[in-house]
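1. Provided below are the primary sequence and the corresponding predicted coordinates.
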Amino acid sequence: MKTHLNKQIITIALPVMVQNMAFYIMQFTNTAFIGHYKIEGLSAINNAMIPFHMFFSFFIALSQGTTIMIAQAIGAGDQKKAGHVAETSFFYNQIISFGYFLFWLLCGRYVLIMMGVEGEILEMGAEYVQVLSYVFLTTGMNLTASAIYQGIGKTTPIMMNNIYRSLMNIVLDYLLIFGKFGFPELGITGAAVATLISSTINNVTLANSSLKNGVIEVAWKGILNPVRGVYRKVFVFGSQAGVEFMLFMGAQVVLIRMLNTTDPLSAGLYGIINTLLNLSVNIYLGVGVAATTLVGQATGAQEHSRALSIGNRCILYALIVCTAIGLLFASVPGSILGLFSSDDKILAQLSPLLMIMILISFPKSVNIVAGNAIRGAGDARWMLITQLFGTAIIIAVSAHMIFVMKMGLAGLLVANFADEFWRSVVNYGRFLIGGKKVAAAATPHITIQPVGENITL
């Protein structure tokens, strides 16, 4: 029984882990390149990307609606309807994507000013966002293609595309940031150009392959002549998850704004800490996907004790990952942090923060995996409620730590730990107590991993 369950978890989790790690290696390398090129560049990029992702998270959530509707149609044996959903989503997602392009091209600088960014960091960030805005000319088709593959249950094309894009981005970053092998030295702007090139190629390639997915028919004729009323349902499905995503990212925007009022460089250091934290996240996120799928199946079969066993097993695996990564970071902190900067002053600031980050990783893992299990059991509203309270609490506690106790970035991380801890307790409790109360007919929820749609440095 345990062996079979382990095999099920690994079968689902492993492909997600591979594609997430490919993306993470790209993100890690980019951060290291920028940190060594100019440490202020990390502040510029982190200030730019937090609000960038806050708005983008809602768009990503809409693709969940596409995936859910395609999966439901296929489950009902209606491939024709699934094709209409895919074609209509291609059309409307691309229109929305063009709106994002115009917004960031024309208003990106003003968003950074509202974040409290000024001086050299503002100039670098504004130029970075302006270049990156052109990614949205093809992002809509990427989101739709990813949703199609997720909906039909074929994730290998997404994984392979993400690996190719990551490798291309790393090479282009090295050439364009530092000006190697005759290429111009573009610095921070080079990172944006590298992302633009690699993402555009990835977006077009994935979209083209999704037209020949082998399961549902997706044709240009249908894309250019979308079925009325279909996208309204997609929007209703996706917008529910979008609110939760935006609450989380909105809190991050406020936190960065607080840091900018006291020490603009801290925003860059916060980016380094988050990059390190995301190592464990990108590994156990695959286990979280397994929790969603397997708990959902067990709940649908009214096997509630099995659902609890699956959730607990997945949470245990996530905690094991955090322990291993935490021991690695704690054993060689200097070597790890030295990958991002050679400035002794910066490294001295980061060293104690690394220890707080290790502590944060444990309750965060419980939150993510237990949250996925709760959604798999059919209760998406619970996670929205806890995120709503979490957003209010972390902003209030962070403000107290930063402005009253004068703890700066360390205080913000302490607030992060407090937020993750209380939510991990209540979310895990909800999973344990609520599992037996979930009806077999609960609304299905599909977790989509940010693979093809990720926009990084």
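-> Okay, I see it. Numbers count the residues shown, from 1 in each chain.

2. CA atoms for contacts and neighbours, from now on please.
-> Will do.

3. Go ahead and measure how far stretch 30-49 is from the middle of the chain.
-> Distance, stretch centre to chain centre, for stretch 30-49: 19 Å (C-alpha atoms, centre = their mean, to the nearest Å).

4. Quick check: buried residues in it?
-> 30-37, 39-49 (16 or more other C-alpha atoms under 10 Å).

5. secondary structure class for the residue sitting furthest away from the middle of the chain?
-> Relative to the mean C-alpha coordinate of the chain, counting by C-alpha atoms, centre = their mean, the farthest residue is Gly182 (34.5 Å). Here Gly182 is coil, with the state taken from DSSP: H, G, I helix; E, B strand; the rest coil.

6. Also Ala440?
-> Applying three-state DSSP: Ala440 is coil.

7. what's the nearest residue to it if we skip its chain neighbours?
-> Once flanking residues are discounted, Ala440 sits nearest to Gly300: 4.5 Å by C-alpha to C-alpha, 6 or more residues apart in numbering.

8. give the contact list for that neighbour.
-> For Gly300, the contact set (C-alpha atoms under 8 Å, 6 or more residues apart in numbering) comprises Ala439, Ala440, Ala441, Ala442.

9. Alongside the first one, take a look at this:
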Amino acid sequence: MLHGIVVIDGWLVSSLGEGAVAVLGLSASIAGLLIGLIVAFSNATQIRIAQAFGSADRVFLKSALLSGLTINIAVVLAGLCLLAAFAGPLIDGLAHDAEIAAGARSYLSIFAVVIVAEAVGHCLTGHFNGCGETRLPALSYIVAVPVNVTVSVVLIHGLFGAPALGVTGAAVGSAVASVLQVGFLAGLLLARDRALLRVGGWRNGSFAATLRRHFTFSLPIAATFGSATIAMSVCGLLYARLPVNDFAAMTIIMPWVQVVGTFGMCWAQAAGIYVGQMLGRSTPGEVLDAFLSVVWRSSFLASGLVALIYAGICLASPWIYPELHPDTRATLLSFLPILILLPFPKGSNAICGNTLRAGGETLYVMHVFVWSQWLFRVPATAAAVLWLDASVTVVFALVLAEELIKFTPFHARMRRGHWKTGRIED
């Protein structure tokens, strides 16, 4: 549902034409840099919280939550300062025309509220997930998404006497929904676990030492997710150099890849949470192997479901996006074979990555991600778009190629089994 913010906005503004979709695509590529860093540090916090929950150490649990929240807020404030300084020239250089540039600036100025809200909300989500309360974050989005749709529709089209803000109206709807979602999660934390915040002491003696230790643990994980998000955003900015209809097709399909792919990714993330809790309890290696065997077999069902949903989206695109140009819809259909294959290696790689992180092999996971992205996908995308004039379908196929490149190093590392002996403080 986090990725669904952009999907919802894209669906709602698609009736305004390819120009409006291009505004959203350009804005989302830039804002995605900060959202990705927030998600990165929050995932590191989630692993620490899972380990603390497994060990039943309340001081550790409080330390992980407050350290993660402090880091998230610091990252987002620094990021917004950089955004204020450099986003304008970047937009002007990449936008197809002055109208798209102006729309992107307006959208980003409002979307900054979403970024701040997610800095808090995603840390709270990591806390509840790490403690096994996975239904609560989902419930928060179920409350927020209808608000997002309602407010956005009213402000995009100027219904019921409201001003017609176009794409900016979609940003306002997302901002209102994000603030509501964060308030809901904060209220749940205070209502269910207020005593946790009053637990005395810190994991490493003082808050400064605890924060430093948390940051040291988080940095490789944040670098992994941050690299993936930055690479995705750089590719998104490269997509902006495609013809406007091709760029609109990529803008529409990439958020769907993230949203629908979340079924497989969160299956793997849940496995990582359980492995973290089991390692916190010093679970024997054979029990871990048996658990992961079941997880892996079930992941193929999740990947198959994702592939079916991708196929449905592509085949139903004439009805989902009836106002789009026929060439844009034809491009969406050309993505279908890639989308059917993508979930299987992607889901298996995700199980490896989350399990290795929970077992302390965060640096290895970082290297696999970083080198596959920056030695292959980003330069290959740049070459295909800027120099080779490749078709947009070939450009999109590089997403699948990256997963195939990561497959062997991830699975070979899992078979070695060193992650089973990883200690929490390592």
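-> Ah, there it is. Since the model is a prediction, treat every value here as computed from it, not as a measurement.

10. if you skip the residues just before and after it, what's nearest to the counterpart of Gln302 of the first structure in the second structure?
-> Aligning on TM-score structural alignment places Gln302 of the first structure opposite Gly285 in the second structure. Leaving aside its sequence neighbours, Gly285 of the second structure sits nearest to Lys420 (C-alpha to C-alpha, 6+ apart; 5.9 Å).

11. Also Arg109 of the first structure?
-> Excluding the flanking residues, the one nearest Arg109 of the first structure by C-alpha to C-alpha, 6+ apart is Ala126, at 4.9 Å.

12. Check Val234 of the first structure too.
-> Gly65 (4.5 Å).

13. residue contacts, that neighbour?
-> With C-alpha under 8 Å, 6+ apart, Gly65 of the first structure has these contacts: Lys233, Val234, Phe235, Val236, Phe237, Gly238, Ser239.

14. Among those, name the ones in helices.
-> Taking DSSP state H, the ones among the contacts of Gly65 of the first structure that sit in helices are Lys233, Val234, Phe235, Val236, Phe237, Gly238, Ser239.

15. Can you find the partner of the second one in the second structure?
-> Taking TM-score structural alignment as the alignment basis, one finds that Val234 of the first structure is matched in the second structure by His214.

16. Distance check, its match against Gly353 of the second structure.
-> Distance of His214 of the second structure to Gly353 of the second structure, given as C-alpha to C-alpha, to the nearest Å: 20 Å.

17. same question, Ala290 of the second structure
-> According to C-alpha to C-alpha, Ala290 of the second structure stands 18 Å off from Gly353 of the second structure.

18. neighbour count winner among those two?
-> For Ala290 of the second structure versus Gly353, neighbours defined as other C-alpha atoms under 10 Å are more numerous around Gly353 (26 against 10).

19. Which position in the first structure pairs with that one?
-> Counting by TM-score structural alignment, Gly353 of the second structure lines up with Gly371 in the first structure.

20. From what I see, that match and Asn427 are in contact.
-> Yes. The pair Gly371 of the first structure and Asn427 passes the contact test of C-alpha atoms under 8 Å, sitting 6.6 Å apart.

21. okay, and the common contacts of these two?
-> By C-alpha under 8 Å, 6+ apart, the residues touching both Gly371 of the first structure and Asn427 are Met383.

22. What is the burial count for Met265 of the second structure?
-> Neighbours of Met265 of the second structure under the rule other C-alpha under 10 Å: 24.

23. Contact partners for it?
-> With contact set as C-alpha under 8 Å, 6+ apart, Met265 of the second structure has these partners: Gly347, Ala350, Ile351.

24. Leaving out chain neighbours, which residue sits closest to the first one?
-> The one in question is Gly347 of the second structure. Gly264 (5.4 Å).

25. ok, the one you found - contacts?
-> Residues near Gly264 of the second structure by C-alpha under 8 Å, 6+ apart: Ser299, Ala302, Ser303, Val306, Pro343, Gly347.

26. who wins for most neighbours among those?
-> Pro343 (29 neighbours).

27. and the equivalent of that residue over in the first structure, what does it touch?
-> In the first structure, the residue paired with Pro343 of the second structure according to TM-score structural alignment is Ser361. By C-alpha under 8 Å, 6+ apart, the contact set of Ser361 of the first structure is Leu277, Ser280, Val281, Cys322.

28. which position in the second structure aligns with the residue nearest to Arg109 of the first structure?
-> Looks like Ala126 of the first structure aligns to Arg105 there (TM-score structural alignment).

29. ok, that match to Ile313 of the second structure distance?
-> Applying C-alpha to C-alpha, the value for Arg105 of the second structure to Ile313 of the second structure is 30 Å.
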